[in-house]
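from the sequence below, what's the structure:
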Amino acid sequence: MVSQKDFFQTIQQETVAEYKDRGSRFLACAFPLSNKLAFKHKLDLLKKEHPKANHFCFAYRIGIDGNNFRSSDDGEPSGSAGKPILGQIDSKELTNIAIVVVRYFGGTLLGVPGLINAYKTSAALALQLSPIIKKPIVFRCTIDFDYTQMNEVQRWLKNFNAQIIAQELQLFCKITADIPKTNMEEARNIFSQFQNITFSIS
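So this is what the prediction gives:
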């Protein structure tokens, strides 16, 4: 039986939503994310796109263990921006996602309750625009084998719905592949039956 923990939820594509309150504009950009470096790159791009904006508040969550996340108020009062944004991500049980909310200050102070509402609402609007998708949890594996076993190895990887990440095809070959968690046990059992094949989890 497939358990909920064999899959994770994320968004399918980048979306942008706008929210206004008393002259201030809040542009929320939600996008799929695989690592922190990609996030930094995207944040830099947004800062170049909006050179006159006052704040770039954000939250992201990466990975399936729940420990890799961050939120930032970027100069707004503590807890008024990053946390509400992260709260929207978590309320939909999403991961591998980031939301950056770009604020243009409109001259009127909104107060902490007003800011919390603005950042929460703009993040929620961005999430509404992108379909939520389920993706299988995968393990990165390395298979070392003799060239004569190439067809066999590739056939089994196809059976396991593996995604090949890298391959070195010499006399002795190495394939790095992501195998869905649901197929890991069978993959380990199958590959351990072959001579001259080493199967390891990265």
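
for the rest of this, base every contact and every neighbour count on C-alpha atoms.
Fine.

which residues in the chain form strands?
Counting by DSSP state E, the chain has these strands, from start to end: 7-11, 15-21, 24-32, 55-62, 68-72, 97-104, 132-136, 138-146, 163-169, 172-180, 198-201.

was I right to think F7 contacts I133?
No - assessed by Cα atoms under 8 Å, F7 is found out of contact with I133, at 9.9 Å.

looking at these two, which one has more neighbours?
F7 (17 against 13; other Cα atoms under 10 Å).

which residue sits closest to that one, ignoring its sequence neighbours?
Nearest non-adjacent residue to F7, counting by Cα to Cα, 6 or more residues apart in numbering: P136, 4.3 Å away.

near that neighbour, how many other residues are there?
15.

residues in contact with it?
Each residue near P136 by Cα atoms under 8 Å, 6 or more residues apart in numbering is listed here: D6, F7, F8, P180, K181.

pull out the buried residues from these.
Those of the contacts of P136 that meet the buried threshold are F7, F8, P180, K181, by 16 or more other Cα atoms under 10 Å.

please report how far the first one lies from S122.
Relative to S122, F7 is positioned 27 Å away (Cα to Cα, to the nearest Å).

same question for the third one.
Relative to S122, P180 is positioned 34 Å away (criterion: Cα to Cα).

surely T121 meets Y19?
Yes - using Cα under 8 Å, T121 is in contact with Y19, at 7.4 Å.

more neighbours, the two?
Neighbour comparison, T121 and Y19: the larger count goes to T121, with 21 against 18 (by other Cα under 10 Å).

and this one, so I can compare the two:
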Amino acid sequence: MFTLSSSVEYTLEIKKSRFLGRVEPVASRAEALAVIDTLRAAHPDAAHVCWALLAGGNSGMSDDGEPSGTAGRPMLEVLRHHDLDGVLASVVRYYGGVKLGAGGLVRAYTDAVAGALVGAVKTERIAMTLLSLTLPYADENRVRHWAQQQGFEVVAASHAAAVTLTISLPQAAEAASLRALTDLTSGRLRHIGTPD
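Presented below is the predicted three-dimensional model:
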């Protein structure tokens, strides 16, 4: 799976209609909808602001008044074809007065997204997880040093009767990391889990 490193725009003109295609990485459906609202506000004279979001279980699409299946679904298929996730595709259409027909619309929305993707830089999307570890104070510096060496981030720490560290790491590294940390602390990890 891949996402994009930044947003890319592409403009297409077909029979006097202008299609402003855009692809960009988004962290959530809420962020994607906020982007769409911003586009609507920035283009008040546009006939349509269609979009497609590939984001796991939060994926979605909208034809925004275009004939059903002529905008959102074709845009979503382009994203799927490129093995993307966490990506929003949007197309702002300024109507030029000439009807394109269903086939023409599908091609236009597909081409607007595909054109933007030509200039996009893909980055591998790594599924991350948070690991919450409770350990004695004596092990805190050792565990922090280990996390830094692995390139993992300590995102939270609390100090009470024991230290609780929350570490962000790739999901694929979770099992091996737990084994390494158990060895590193000689089994003194008293709680292993994910934060609430």
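
so which residue is dead centre in structure 1?
A centroid search over structure 1 (Cα atoms, centre = their mean) returns N96, at 1.5 Å, as the residue closest to the centre.

that one -> structure 2?
Counting by TM-score structural alignment, N96 of structure 1 corresponds to G86 in structure 2.

for its match, which non-adjacent residue is closest in space?
What sits nearest to G86 of structure 2 in space, not counting adjacent residues and going by Cα to Cα, 6+ apart, is A55, at 4.5 Å.

how near is that neighbour to V87 of structure 2?
Computed as Cα to Cα, the A55 of structure 2 to V87 of structure 2 distance reads 7 Å.

of these two, which one has the most company?
Using other Cα under 10 Å, the more surrounded residue of A55 of structure 2 and V87 is V87, with 26 against 20.

hang on, that one packs against N58?
No - assessed by Cα under 8 Å, V87 of structure 2 is found out of contact with N58, at 11.0 Å.

spit out the contact partners of the corresponding residue of structure 2 for L127 of structure 1.
Under the alignment (TM-score structural alignment), L127 of structure 1 maps onto L117 of structure 2. With contacts defined as Cα under 8 Å, 6+ apart, the neighbours of L117 of structure 2 are V8, V23.

corresponding residue for I179 of structure 1 in structure 2?
Across the alignment, which pairs residues by TM-score structural alignment, I179 of structure 1 is matched by L169 of structure 2.

what residues does stretch 41-54 of structure 2 touch?
Stretch 41-54 of structure 2 is contacted from outside by 29, 32, 36, 39-40, 59-66, 71-73, 75-76, 79-80, 84-95, using Cα under 8 Å, 6+ apart.

residue in structure 2 paired with N151 of structure 1?
Applying TM-score structural alignment, one finds that N151 of structure 1 aligns to N141 in structure 2.

same question, I62 of structure 1
Aligned partner of I62 of structure 1 by TM-score structural alignment: A55.

could you measure from its match over to K122 of structure 2?
Taking Cα to Cα, one finds A55 of structure 2 at 15 Å from K122 of structure 2.

would you mind measuring from the residue nearest to the centre of structure 1 to A124 of structure 1?
For N96 of structure 1, the distance to A124 of structure 1 equals 16 Å [Cα to Cα].

what's around H48 of structure 2, how many residues?
Neighbourhood size, H48 of structure 2 [other Cα under 10 Å]: 21.

leaving out chain neighbours, which residue sits closest to it?
Per Cα to Cα, 6+ apart, closest to H48 of structure 2 is R93, 5.2 Å.

measure how buried G187 of structure 2 is and give me the count.
Neighbours of G187 of structure 2 (other Cα under 10 Å): 12.

tell me who's in contact with it.
Counting by Cα under 8 Å, 6+ apart, G187 of structure 2 has no contacts.

now for the aligned residue in structure 2 for I85 of structure 1: which residues touch it?
Under the alignment by TM-score structural alignment, I85 of structure 1 pairs with M75 in structure 2. Shown in contact with M75 of structure 2 (Cα under 8 Å, 6+ apart): W51, A52, A89, Y109, T110, V113.

likewise A55 of structure 2?
A55 of structure 2 touches S28, R29, D85, G86, V87, counting by Cα under 8 Å, 6+ apart.

next one: the alignment partner in structure 2 of L37 of structure 1 from I36 of structure 2, what distance?
In structure 2, L37 of structure 1 lines up with A30, judged by TM-score structural alignment. Remark: distance between A30 of structure 2 and I36 of structure 2 (Cα to Cα) = 10 Å.
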